[in-house]
Every structure is written in structure tokens, then in C-alpha cells.
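S.K.: Prediction below, plus the sequence it came from.
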Amino acid sequence: MKEYQTITEISGPLVFAEVDEPVGYDEIVEIETEDGRTLRGQVLESSEGIVSIQVFEGTGGIDRNASVRFLGETMKMPVTEDLLGRVLDGSGNPIDGGPEIVPDDRQDIVGKAINPYSREYPEEFIQTGVSAIDGMNTLVRGQKLPIFSGSGLPHNELALQIARQATVPEEDEEGEGSEFAVIFGAMGITAEEANEFMDDFERTGALERSVVFMNLADDPAVERQVTPRLALTTAEYLAFEKDYHVLVILTDMTNYCEALREIGAAREEVPGRRGYPGYMYTDLAQLYERAGRIEGKEGSVTQIPILTMPGDDDTHPIPDLTGYITEGQIMMDRDLNSQGIEPPVNVLPSLSRLMDDGIGEGLTREDHGDVSDQMYAAYAEGEDLRDLVNIVGREALSERDNKFLDFADRFEEEFVQQGYDTNRSIDETLEIGWDLLSDLPKEALNRIDEELIAEHYREDESEAAEVTADD
């Protein structure tokens, strides 16, 4: 291990130093300042004679007299099952006042790419307890399903609700228990948000089955690049070595991408779309593709990344690239939020591309797919009719159209609306769906099998009495 005092430039979060031997990409660096502090960094770029180093704790206090040591290894995460119930900072150090972590292993935070041939197709249901997700955009094990939100929308509340409610239904288990765990990685959040997260985890007891990584807004931006990788490395260890089903919630990916842009600017890179690095797609894919199932392994890694769309623009590079990589999206809606709908999930632009493989007989209920399709179609028709009402008035509509308008209102108020403390089973969610669909004429239910209609459709009591009297 060689030590250098050859710093030539300090630019933002980066330090440039001259070297006389090859240095590996991503190699860990220790920088000792004149006042005795030791800062950690990582080699970002290595060329003949000079390296650029990103410093996790920030470059404050570093001058050209500081010593630079290259440790000859990449950054590793100390992993153990005892991490469950612990709170760590964005660099993986405990901040909960608990004992030091005694690891069973130290694993590279870059992870090991899953061989596509060894991947198992995701098709097993995860119940989040949120009707708009379970009923309409079902999450399955091994999937990556992001939440697209906007500034000021309650995505944190939804994230916490999923973290404490998500479970693998017992009837869906194959053999004996793979346990369920949650990895919560927060990037660039405020101290107030961090306190809210921790209060909720502790109040509900969800912390016992969780590992929390906290990178705050006043922490160095460089640390935000490390936080999701530490979280995913922990998830992979629990899933593929300890047989847990792991749900990874990462918030906010927009802060992560802003850190990428900041570092790219410090390196004087040629910017891509809207100033973001041209390699942002590759960088995000390296994170998102760490979700999945591996053949022969009981555990799984499922991801719910959360991002706030700048200006509510879903064509912005961050949601745009995320949508290309992941298998759908859950869209939060500002209008629904202003109406007091909790959670304000708009099911029309939302999508879970793997839903069809994770529902149905033996997975949820045999009527799940038909009910979801019919509610989607009816709600979409109701939304179109709302626009028409603004032009011609409700009195100009037919009785059938008025029923679809009523359905749209009830769908938002009874199905999507449930609050952040209500945990609905998939059976409860589908029963609410049938209650709503039973207000529509039977002949309008053209996406549901007739046998299912005969079994689940609820005749209005007065209509049923009239039919009986006529008979």
C-alpha cells in the first residue's frame, strides 16, 4: 500500500492526484488531512499518471498536503442476518446507538450480475395491503415497480405503508417459510422526513424486520451514489444466502440522479439530456436490474424505487429512463391528492407489466384479472364522461352514462381511498370491487366471465324483489 502527497486539484466532491503505478477503478482510498482526520473515497477515473477520487464525506479540510492511500480493494458491505432491526447512515455505519456490526461476510457493493439463464420468471404475488396496487397493478416477487410521484405528494406515506404492510400470503408459500424482510434506502431526505420515517418504523414495529439506510440532504452528494448499492448488497445477501423474500424501497431516486449530475459537472463531462450524464441509463440499470429471482434459490429481491418527477413531467429523463428499465409504474396524481384521496394513485396511467403472471387461480383469486380489467374499463369510461359533462351537463346523459359517472366517483372514494393505516387483504380488495361493479348493469360487464358474474354479482335487493314478484 503506497501513500502519496501528490494532490493536484480539488473540484467540488472530487480530488485529483498524481500516481506512479496503475490504480483500479472503484478502488477505495483513504485521505488523511493535516488535522488528523481520515476521509474515505473511491476512484472514479484512472488514467496514466493521474486519478480522480470522489470523497464520500466531502472535500472540506483537504488541501494539497493531504496524504492519499490506495487500499487495493473495492468498497464492501459487512453483511449479517443481525442487520435486521438496525439503522445505518448512507455509508453503512450504524447510527442507532446499537452495538458494532459483527459481519458474517463482506460483499462487494457492485454486486454480481444475475445470469439471465438462471433467472426465474417473477410470478408470485406480494400483498402490499393497498387496493390500488394489489387490485389493479399487482406487485410480484422479483419485480421492479417504481412509484412516480411529484414534489409535495405523499409518496413517503405510501412508502411507509408498503414497508409495514407488505407480506407474502401464507397460502402462496411454496413449502416452509421464506421469511419477509424490508430494506429501506433513503437518499437526500430532510432531517424532518428522517424523523417521520423512524417514528413510523418504531411505532408500528416494522423496524424488527427491516434494515434502514439514511442519507440526509446535508450529507455529501457522493454518498448518495453508495447508499442504494449498500442497500441492494444487503438485500441480495438476505435473499440468496438466507432465503428471505426482500422488498427494497429506494427513495428518492431523483436525489440520486441529481448527485450523478453534480459529480458529472465536477468532472467537466459533456452533459446529456437536461444536463444529466449520458451514462445515467446504464447507471440506473445497474441498480434496477439487481431485482429478481434465481433458479434454485428460495429468496427473492423485489424493488420499489420512488422518484419525484421534476415539474410533474413524466418525459423528464429520470422517469423516462426508469420506465424503460422497470416493469411498469405506479402514478401518483395531484388532482386526487387535492380531493383528499389517500393514497392518490391514478390507476389509468399506472401499469404492472408482470401483473397477469402474478394473479389468478392459485396465486390470488380466479376472478382477480377479470375484476381488474372491468374496473379499469369502467373507470376510464367514467373519466371520459366527466369531460363530456363539463360541456353538455349531466342531464343530457343517458341512465347508463350516469351509472358510469357514479362508478368513477365511488371507485375513487371507496376503492382507491383507504388511508395510510388500512391494510386490506386481496379478498377484501376484490369484494369492494364487486360491490362497485354490481352498481353497473350486468350487460355492461363485458370483460368478466359469465360464471364469475353469476357467482359474485350482487343484485340490488329491490330489483331482486321485483324479479321474484314478476316470476
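M.R.: Sure, I can see it.

S.K.: drop to CA atoms for contacts and neighbour counts, all remaining ones
M.R.: OK.

S.K.: Based on its surroundings, how many neighbours for Ile189?
M.R.: Applying other Cα atoms under 10 Å, we find 17 residues neighbouring Ile189.

S.K.: I'd assumed Asn215 was in contact with it.
M.R.: Yes. Ile189 sits in contact with Asn215 when judged by Cα atoms under 8 Å, with a separation of 6.7 Å.

S.K.: Need the contact partners of stretch 372-382.
M.R.: Contact with stretch 372-382 is made by 135-136, 347-348, 401, 404-408, 411, 433, 437, 445-448, as judged by Cα atoms under 8 Å, 6 or more residues apart in numbering.

S.K.: quick check, distance from that stretch to the centre of its chain.
M.R.: 26 Å (Cα atoms, centre = their mean, to the nearest Å).

S.K.: before we move on, back to that, can you flag the buried ones in the contacts of stretch 372-382?
M.R.: Buried members of the contacts of stretch 372-382, counted by 16 or more other Cα atoms under 10 Å: 135-136, 347, 401, 404-405, 407-408, 411, 433, 437, 445, 448.

S.K.: what about versus this one:
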Amino acid sequence: MVKEYLKLDKIQGPLIMLDGVSEVAYGEFVKITVDSREIRSGKVIKIDGDYVVVQVFEGTTGISTENVAVQFTGKPLEIALSPDILGRTFNGVGKPIDGGLSIASTHRENINGRPINPVARQYPRNFIQTGISAIDALMTLIRGQKLPIFSGNGMAHNEIAVQIVNQAKIEGATAENFAIVFGAMGVRHDDANYFRKSFEESGALDHVVMYLNLADDPIVERISTPRTALTAAEYLAFEKNMHVLVVITDMTSYAEALREMSSIRGEVPSRKGYPGYLYSDLSTIYERAGMLENKEGSITLIPILTMPNDDITHPIPDLTGFITEGQIVLSRELNQKQIYPPIAILPSLSRLMKDGIGAGYTREDHVDLTNQLFAAYSHVQDIRSLAQIIGEDDLSEIDQLYLKFGKKFEERFISQGNHENRSITETLDIGWEMLRILPKEELDRIPPEMLDKYWEV
């Protein structure tokens, strides 16, 4: 027999507290009836004996301690899943917000999925072509990888996310077995409309499923959004054998919602006020991406976060960097130069790219070309620092060639249109075009036989 509790002990922010509750589990889904007509939902977030704390997804506005009926369902928060989710838009807890009908499916999954067991993981290999030269050549995205984008307020991370979604291409994947799951947390209405419109215009919307939590939506829903998106990705990848690219923005909004909820619950804060379990909480999201040994499908994750004050040592990017396999860092300096995408080459890396590029994957010269471009561009930064002290006119001839290389590299290789989709061959050819600015003897990271083969136009 289902029990209903008709009186609350306390209301605090988006939380309701009940006393004298029995047989309830942590994370259990809760139905809340307000004034005998409005149905809201929530989940159990704390149990202390017979005292229970529930997060209300729609907020507690209009709720008093006397006008509700609380029913514990005995189940966790689940979403209905089927291939029909592709092309649809949902809120952070899986309810349609595109005017369409709810998903008619008996297949339901708990959004609180488990991270992939390392023993069951398959090592990522094949590369994903994003069409963005700086990423494809220098910090290559590998199928099954977790590669975050570290951005800052006002920079072009939304445009980069849309471009990746529109252009992403996996070797061996077709329109039938490739899908994109897009999750957005705390975004403004104009940003949400921009995402929808961009996907519609590019024709990508048919294989995209979107989970949107807007800035004025409840923060409780914001905490569920990435888990809902990844649950859909797991279904498509491991039940339907699809290759799934998951883009989640903005993880900073998620972490701030987590901090706010932690504060409301009276938990002891850690660094910069974030809860002490921020690392383990983020890992339960990031570690759901990857490939399984006995499954054909894969989940590749690109979380996007805005670094507060552009501080890469802030807890959110700092902990994210520990969990994920590299990072793509956006540069405020390049952004101010009107260079798009403003990717800072030197602090960016992909730890898995070495096993997914080269002969048999991209092109035989990829590894050596990448090493040389990194080395040359690093030397450019040293020369620019020297030029600020002694002036460009007093630089040696070779140093001036490096300055020319650096300028061309930023304007021709890093910079490209936000609808420009470069193949990996085009990208590598442009890389060689940049290296030809320098004398051949300066290219000491490339084997002679490779240099002889690709140096000539």
C-alpha cells in the first residue's frame, strides 16, 4: 500500500523536510501534490533516521507545510528511452519542451548510472574529425575520450560547441549509427534558441537529442541535466550500438548549483565554498564516457566549462583536468585579436591522441608535424617576449622569420570560419604550408625521410 504524507516539517529554498517517514531510499523519486491539483516531482537527497529531505524540481513556490501530499514512489528518477528521442528537445529531467508528445516506451532507465568499470573499458583508438584544424591536428579527439573545453565568460565556446556538433565525423560511422547528445545547464533563452536554430539550419537536428536547463529553471533540475543526457547516450551507445558524441555546457553552472544545494543542506564547505565531494561528484559524470569491451557503440564526451576570472587553477577546471584526458583551453588574447576559434595551443593537449593518429588512422606525418608545430610556436612566444624588450628591429633574421610564422600560424592555421569544415588532409597540408615559412634546417623534430616527402609543394 502506497503511503501519502500530508504534512511537512519544514521548507527551505527548493527543499522540503518530513518527519516520521519510513521505508524510503536515498535518491528515490517523489510525487508532490499541491492543493490537491498541481503535481510536482522531487527526489530524496538526505535520510537521517525517520527524517527525510527532498529536493523539489519545480521549486517550492506556493507550497506550505499544510497544503501538500507527498508520495514516495519506491523508484529512482527514470526517463523513458527509445530511438524516437533523436530530433527531440527535453528539459533537464527528460520531459519534452518542444511541443511534442512524451516518449511512448516501456524502456526506462535510472538517470543515476554508474561510471564505467575500468576493467570493462576498451582502449580508445579511432580519431573523430571535428573539422577544426587546431583540434584535429594538435589535440586530436579520440573516440571514447573525455576532452573538456576550458573557456571564459564572453568567449566563443557556444559557437565551437555548435560547430563540433554540426561537423563531427567518426571513421566508420554513418547517419544511422552516429548520434549527438547535447546537454545545456543554466543557459539563457537566447543561447538555447541559438543552439536549436543552428542545429536546424545545418540539418544536424535529426540525429541530435537536446536536454536544456535554462537559467530561470530550478537549480535542482540543473544537477540532474548531465546525468539525464548521459543516460540517453548510454542507451543509444550500448543498447542501440551507436557512436555517440556528448557535448555538455556549462559545467561551471552545474558546480555552482551543487555548491548552492550543499549550502542549503548545511554541509561543511571546502575550497572556494564548493562541497568537499566535488571531485567525486564530477567523476560520476565524466567517467560514464568511454567504450566497453563487448559493445560496438561508444560515448565520447566534450564538457565545456567557463573558468571564473579565466583562472585555470580554480577548483572546477582543476578537478576536471584530473579526471579527463586532456583539455582544450581558449585564449582571451586570441579572442581579442578576433581569431576564431581562439584556441590556446600551448596549454592544450589530448593525452590519448598518440594512439589514434598517424599511419592507419590519419596520415603518417601527423605525429611529427604536430611535434614540430608545437615546438615552433613555443619558440615564437620566447621571441615575442624578447621583442618586447629589445624591439623587433634588433631581432636576428631567423627570429623575425619565427615571428612571421607565429602571425601566419594564428591567422591561417588556428583561425577559420565557424562554418568551415576542414578535412584532416587539408589541416595537415596547411600545417606544412606554415612550416615552409621557416628554413628547412630549423625543422629538427621531423625525420629527414618525412621532410623530403612532404616539404616540397
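M.R.: Received it, and whenever you're ready, just let me know what you need. Here the structure is a predicted model, which is why all the values come from computation and not from measurement.

S.K.: Show me which pair in the buried ones among the contacts of stretch 372-382 of structure 1 is furthest apart.
M.R.: Distance extremes for these: the farthest pair is Gly135 and Asp401 at 24.3 Å, using Cα to Cα.

S.K.: Now do the helices in the stretch 1-150 of structure 1.
M.R.: Along the stretch 1-150 of structure 1, the stretches classed as helices by DSSP state H, counting those that start in this stretch are 131-134.

S.K.: again, but for the stretch 151-300 of structure 1
M.R.: Under DSSP H, counting those that start in this stretch, the stretch 151-300 of structure 1 gives helices at 155-165, 191-204, 223-240, 253-266, 280-288.

S.K.: okay, these, which one's buried deepest?
M.R.: helix 223-240 (a mean of 25; mean count of other Cα atoms under 10 Å).

S.K.: Read off where that helix ends up in structure 2.
M.R.: With TM-score structural alignment applied, helix 223-240 of structure 1 matches the range 221-238 in structure 2.

S.K.: same deal with stretch 417-437 of structure 1?
M.R.: Per TM-score structural alignment, the counterpart of stretch 417-437 of structure 1 in structure 2 is residues 415-435.

S.K.: Give me the buried positions along the matching stretch.
M.R.: Neighbour counts using 16+ other Cα under 10 Å place 415-416, 421-424, 427-428, 430-435 of stretch 415-435 of structure 2 among the buried residues.

S.K.: Using CSV, lay out these together with secondary structure and distance to Phe178 of structure 2.
M.R.: Formatted as CSV, these follow (DSSP: H, G, I helix; E, B strand; the rest coil; distance: Cα to Cα, whole Å):
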residue, secondary structure, distance to Phe178 of structure 2
Ser415, coil, 28
Gln416, coil, 25
Asn421, coil, 18
Arg422, coil, 19
Ser423, coil, 18
Ile424, helix, 19
Thr427, helix, 23
Leu428, helix, 25
Ile430, helix, 28
Gly431, helix, 29
Trp432, helix, 32
Glu433, helix, 33
Met434, helix, 34
Leu435, helix, 35
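
S.K.: Mind putting these into CSV with distance to Gly290 of structure 2?
M.R.: CSV is the format used below for those (distance: Cα to Cα, whole Å):
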residue, distance to Gly290 of structure 2
Ser415, 30
Gln416, 30
Asn421, 25
Arg422, 26
Ser423, 24
Ile424, 23
Thr427, 26
Leu428, 27
Ile430, 31
Gly431, 30
Trp432, 33
Glu433, 35
Met434, 35
Leu435, 35
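
S.K.: and these, which two are the farthest apart?
M.R.: Pairwise distances across the buried residues of stretch 415-435 of structure 2 peak at 21.8 Å for Asn421 and Leu435 (criterion: Cα to Cα).

S.K.: What does Leu397 of structure 1 correspond to in structure 2?
M.R.: Leu397 of structure 1 maps onto Leu395 in structure 2, by TM-score structural alignment.

S.K.: Enumerate every residue touching its match.
M.R.: Ala387.

S.K.: do the same with Gly321 of structure 2
M.R.: Gln327.

S.K.: Tell me the spacing between it and Leu278 of structure 2.
M.R.: 13 Å (Cα to Cα, to the nearest Å).

S.K.: export the helices of the stretch 151-300 of structure 1 to CSV and tack on distance to Pro122 of structure 1?
M.R.: As requested, those are exported to CSV (distance: least, Cα to Cα, whole Å):
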stretch, distance to Pro122 of structure 1
helix 155-165, 19
helix 191-204, 28
helix 223-240, 14
helix 253-266, 23
helix 280-288, 15
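
S.K.: mind checking which of these is nearest Glu295 of structure 1?
M.R.: Here helix 223-240 is closest among the helices of the stretch 151-300 of structure 1 (Cα to Cα), at 10.2 Å.

S.K.: which non-adjacent residue is nearest Gly90 of structure 1?
M.R.: Spatial nearest neighbour of Gly90 of structure 1, chain neighbours left out: Asn215 (4.3 Å); criterion: Cα to Cα, 6 or more residues apart in numbering.

S.K.: can you pull the buried residues of the top helix by length along structure 2?
M.R.: Counting by DSSP state H, the longest helix found in structure 2 is helix 366-390. Neighbour-count burial for helix 366-390 of structure 2 flags 366-370, 372-373, 376-377, 380, 383-384, 387 (criterion: 16+ other Cα under 10 Å).
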